[in-house]
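Engineer: Sequence and predicted structure are below.
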Amino acid sequence: MSIRSISAAWLVGASLIMTAALPSLASSHSPDVKTTKPTLAILLRPETDASHRVIGMAVEERITMTGQPQRLTLTAPVRFAGIVPIGSVVSDFTVADAGGKVGASVSEVASAAGPVRRWISDRDLTGNVMVRYRLPLTPFSEGGPPYGMKAAGLGVAGNSGSVLVLPEIAGLRRSTLRWDLSRMAPGSSGVIAGGTDILIAEGAPEALIDRWLMAGPLEAAQKSSGDRFNAYTLGAPPFDATTMMAWSHRVYTLLADTFGYLGKPPYLLAIRALDAPSFATGTASVGNSASLITVGSPTYLPGQDVERVKGTIAHEMTHNWVGQFGDRSASWFNEGLTVYVSATLPCEAGLRDWSDCANEIGKWARDYYGSVARSWTMKRIEATPFAREDVRRVPYGRGMMYFANLDAQIRAASNGRRTLLTALRPLFEERRAGQPLTMQRWEAWLDRERGPKAVVLFRDTVLEGGMIVPEPNAFGDRLRVRPTHWTIGNRTFDGYEWHVL
């Protein structure tokens, strides 16, 4: 799953993100009295109990306001990504400037992305302003996107969007976000989507949103920061963390070499092991080359094993290269192509056994063929609430089947000289050069590649819900398909499964 579902209003405005080594905490968080433009410096301080376990988050925001005095407005979604409470659970909220503490009115307003909590200072402010507040950790729950800040071992990890209340100030184009680990267990370190403990954002403060955060006694895959691939594990996962992170590095190299168009981009993989059994879930931050994987500790749940975790990691990392459509929600592409690649490419490269890929393909196929929504249109599926996971996952399997067939057709037409990914590379390169991948561009590419009938077939099956029948050699020549059926509740569904030759 990618993080595209997050409120668009909270993802707009980033123009440049970079990481840097800054001076000491005191000097980097002190006011710059010479500044002529507003700035924002945010400090994240995990709060711990006597045993160093994280029990909450304290946030300190130093805002330098320039120009004429004005009321300060800060906002946060009531629920980040529609899932994690934030605006509704903020406590101990204070605002102060050189004149002392300032009261603030609080209200809830509607927005296109959902309810927003708004704080407005009771008087005009200028100069150096300090905002402080606290947030509880997100309670443990099985499954679901890992956006919330949750305790893992003696640390904490989650998404920056679940802890930030941001100011609305015209001209604010420089923000920093960093950790204060003074209350954490000895030996703790912190990372913020980029491999270091500080993030500098040139652009609107919303550029700080959608950043995976992790702090605590971290196990690192690399010996020093600055590597292209950076991986960290927090807590005690039910697998060897060193081995898993080394395997993930090989997947990163495989994806970079196979897709080609991005070179070897900086990438952060963060793995957190919660202090309870939990299904492996993950979410990718596509625009920021990072993903957070959540697993349980100390054991797997029934039906879960190390291969399930590998599949999740490969899937979330693949999102970085598949990317997004630019003019609409297109889960059949964003998720479907990601599923197809992550369920096949590691086996083609010898990083997974073909029997594991066959099981993964079968799982996604069942989510498609075994769903009551398998013949629904994409428009109807995407209008369905996220709580209907059985419906929202249909595009994953539908897209996988479509791209498996398309790959088989391209290979056959070129006598094996070309694959789906080599055919798609010009589209990816054009997107990287600034031309968004739109439905019009997609169908134009499909028409050039496979002809007008292929465009009609795409619309009939992927968009309108016509059933996709797998090509005999879909998923390559190591697997073979055969019909099957499943009984779910009081209904029986016809579908397919794959076996290793």
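Structural biologist: The structure has been received and is ready for your questions.
Engineer: Please make it C-alpha for all contacts and neighbour counts, starting now.
Structural biologist: Noted.
Engineer: Work out the gap between the strand or helix carrying residue 429 and the centre of the chain.
Structural biologist: Using DSSP states H and E, residue 429 falls within helix 420-432. Computed by CA atoms, centre = their mean, to the nearest Å, the chain-centroid distance of helix 420-432 equals 22 Å.
Engineer: List the contacts of it.
Structural biologist: 258-261, 403, 406-407, 410-411, 436-437, 445, 449 (CA atoms under 8 Å, 6 or more residues apart in numbering).
Engineer: filter those residues to the buried ones?
Structural biologist: 259-261, 403, 406-407, 410-411, 436-437, 445 (16 or more other CA atoms under 10 Å).
Engineer: need those in TSV with secondary structure, can you?
Structural biologist: Formatted as TSV, those follow (DSSP: H, G, I helix; E, B strand; the rest coil):
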residue	secondary structure
259	helix
260	coil
261	coil
403	helix
406	helix
407	helix
410	helix
411	helix
436	coil
437	coil
445	helix
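Engineer: what's around residue 423, how many residues?
Structural biologist: Neighbourhood size, residue 423 [other CA atoms under 10 Å]: 16.
Engineer: try this one side by side with the last:
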Amino acid sequence: MGADGSPAQQPLVDALPSINVTFTPIFNATATLPAILNIYLSFSPPNLPANASLVELSLAFGNVPCQAYNETNPLLAADDHGVLDLTVTDDEAHNLRRWLTSRATSGAVSLSMTALPREIDITTPIGPRVDLRELNGGLLGSAFSMVPLPAPPPNTPHDVTFCWDLSRSPPNTSFASSLGEDLCTEITDKPQAIQALQSSIFAVGPTLQRYTPASQSPEMLQFGLFYFGNRSNIPFDVIKLADYIQALFINMCGFFDDSDTRRYRVFLRPSMRGFGGAGFLSSFMLEYFPSVKVEQWELEWLLAHEIAHNWPLMDSTPGQTTGADNTWYNEGIATYYQMFLPYRFGKTTRAEFLQQLNMNLQAYYTNPVINLSNEEAAERMWQNPAAQRLPYHRGLIYFLRMDCLVRQASDGNLGIDSPVLQLLERKRKGEAFDLETWILLAGEAVGNATRARDEYSDMAAGGFLGLSLQTPSHLGLSVIATTQERLELGFDTASLNSRVISGLVPGSRADEAGVRDGDAIVETRVMYWQVADDISRNMSLRLKRDGAEFDVSYWPRSREKVPSLQFVEAGTVHEEDL
């Protein structure tokens, strides 16, 4: 109360900068474009001078181009003074396209643009699953690739609202996104609002279907699995998969001290040749190819990996664009938890857990590019699938090594969970969670800052990473040295993208199976990651030569054996294959 008894005046609080985003899907837009997406953005007054960056968008994500919004399909801007001309400039060094103001802005600014579905064919390389696709008359894509946004300093709070405008859609149109299933959604995490919008998936269309959970519990009502068209065309049991995902997600929420009623969405995307996953905001995209046979356990491992991506993450170092500084962490820790958490939750047996550990160990030690550094692997990751897989398994072995060191330093009371959860807590608080922060936390956990930095440096340099005998002892396991056949596709891996065999290795098992340079790849029936992870699996291809199609199947391993490590039950009598 004031001195005179009147209500005290509340201090004025500056309104947060606001961004309103509206998606208007248009179906049967033209004869050649069955669906397009009009995007409208409005900003609170940015008060920018002339020649300032208004918004920016990545040029590409890995090998996937983002929306260009160039002269033939421009981004249009206006403010209180009318049309605001923009100059487009590309910053190749930072992988960014920026739109610069031609004059000082006046008042609020609006932007409008049209996102076009990416045209793909059998030669389109597998890459990050961020592009806008037309699927069964609908649209599916991520804001990463199509929504240009301001680039404020990290953790700058914003009011961000997203809305669907279905005024140009058929009455039966369904929609969903990582943000939810309402027509309009306000992002509640203000410091991370822009990042939340960018890392969201959006799906809309008359054929979009939603899996309905059997239970109507609060936890299950927050879960959604979405696909386009008829479920019978999907080459796996959608209901069984959805039930597994939801149950595992609730378990992981508990482990990472998160609400078990937070929303979670899964989006399915058919592909001409890819089979894999990609994590987004409280969601992931599962891409499938009907001709690729994937076992239920492979799906469950893949999905456990993608779910784990919701929590333990490392930020990139400023100026670092290749991902060499943090991909090993983000993929390595997800690989670690995809095995350890389902085992802790009782969802996998001990035999299955041990099998998965050993499959991942052999995948690293038999990788043909094991000697690449993290930087070299990052540069080649979308040209060479062996380089793309390297951070997953290298990161895993690093975390197994660090877990052992943390246990030794804490007399067995702590493990790798401790520094990982500390880094996650820093992320939640808006504090630094980058590489240097991790090395600091790891140094505290092992009681030796120099050792922590050396462990990182040794891992990042590439090559054989050993495991001490004590590494799995708390699990009742032992380490044995062995040798295993190195992965060898038998031809240049670039052939998987070009769809024409080249670089055939004379005398290889592919050569013996009848593969020849110049053969056209009609169909890949096994994914590279499947033969890399499972040493017992054959490569299976349908090829075409001189107008005739034929099938080949062979073991994609060299005759050269390389040093490897495997886990066995402690006390097991075992003949080492040396």
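Structural biologist: It's in. Small disclaimer: the values here were computed from a predicted structure and weren't measured.
Engineer: Any idea what the TM-score is?
Structural biologist: Scored against TM-score structural alignment, normalised by the length of structure 1, the superposed chains reach a TM-score of 0.74; 458 aligned residues with a CA RMSD of 4.4 Å.
Engineer: just to revisit the earlier point, between the contacts of helix 420-432 of structure 1, which is closest to residue 128 of structure 1?
Structural biologist: Of all these, the one sitting nearest residue 128 of structure 1 is residue 436; the distance, using CA to CA, is 40.5 Å.
Engineer: so who does that closest one touch?
Structural biologist: Residues near residue 436 of structure 1 by CA under 8 Å, 6+ apart: 325-327, 430.
Engineer: Give me the most central residue, structure 2.
Structural biologist: residue 278 (3.4 Å; CA atoms, centre = their mean).
Engineer: What residue in structure 1 is paired with that residue?
Structural biologist: Using TM-score structural alignment, the partner of residue 278 of structure 2 in structure 1 is residue 283.
Engineer: A strand includes that match, no?
Structural biologist: Yes: counting by three-state DSSP, residue 283 of structure 1 falls inside a strand.
Engineer: I'd like the distance between it and residue 83 of structure 1.
Structural biologist: Note on residue 283 of structure 1: its distance to residue 83 of structure 1, by CA to CA, to the nearest Å, is 13 Å.
Engineer: Check the contacts of helix 420-432 of structure 1 and tell me the two furthest apart.
Structural biologist: 411 and 436 (26.5 Å).
Engineer: before we move on, the earlier item: for the helix holding residue 429 of structure 1, give me the average deviation versus structure 2.
Structural biologist: Compared with structure 2 after the fit, helix 420-432 of structure 1 shows a mean deviation of 4.3 Å (mean CA distance after the TM-score superposition for structure 1).
Engineer: buried stuff in that helix?
Structural biologist: Under the neighbour-count criterion of 16+ other CA under 10 Å, helix 420-432 of structure 1 has 420-421, 423-424, 427-428, 431 buried.
Engineer: Including distance to residue 485 of structure 1, could these go into TSV?
Structural biologist: Formatted as TSV, the buried residues of helix 420-432 of structure 1 follow (distance: CA to CA, whole Å):
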residue	distance to residue 485 of structure 1
420	29
421	31
423	34
424	33
427	37
428	37
431	40
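Engineer: And the residues you listed, which two are furthest apart?
Structural biologist: Every pair of these checked by CA to CA; the farthest is 420 and 431, at 16.8 Å.
Engineer: Now do the same contact list for residue 75 of structure 2.
Structural biologist: Counting by CA under 8 Å, 6+ apart, residue 75 of structure 2 makes contact with 69, 111-114.
Engineer: what's the answer for residue 255 of structure 1, then?
Structural biologist: 318, 321.
Engineer: can you give me the strands in the stretch 151-300 of structure 1?
Structural biologist: 155-159, 166-167, 174-179, 189-192, 198-203, 212-216, 219-220, 229-234, 267-273, 281-285, 290-295 (DSSP state E, counting those that start in this stretch).
Engineer: related to what we said a few turns ago, of the contacts of residue 436 of structure 1 - the most surrounded one?
Structural biologist: residue 325 (17 neighbours).
Engineer: quick one: that one and residue 440 touch, right?
Structural biologist: No: at 10.8 Å, residue 325 of structure 1 does not count as touching residue 440 under the criterion of CA atoms under 8 Å.
Engineer: one step back: show me which of the buried ones among the contacts of helix 420-432 of structure 1 is closest to residue 291 of structure 1.
Structural biologist: residue 259 (18.3 Å).
Engineer: which position in structure 2 aligns with that closest one?
Structural biologist: By TM-score structural alignment, residue 259 of structure 1 lines up with residue 256 in structure 2.
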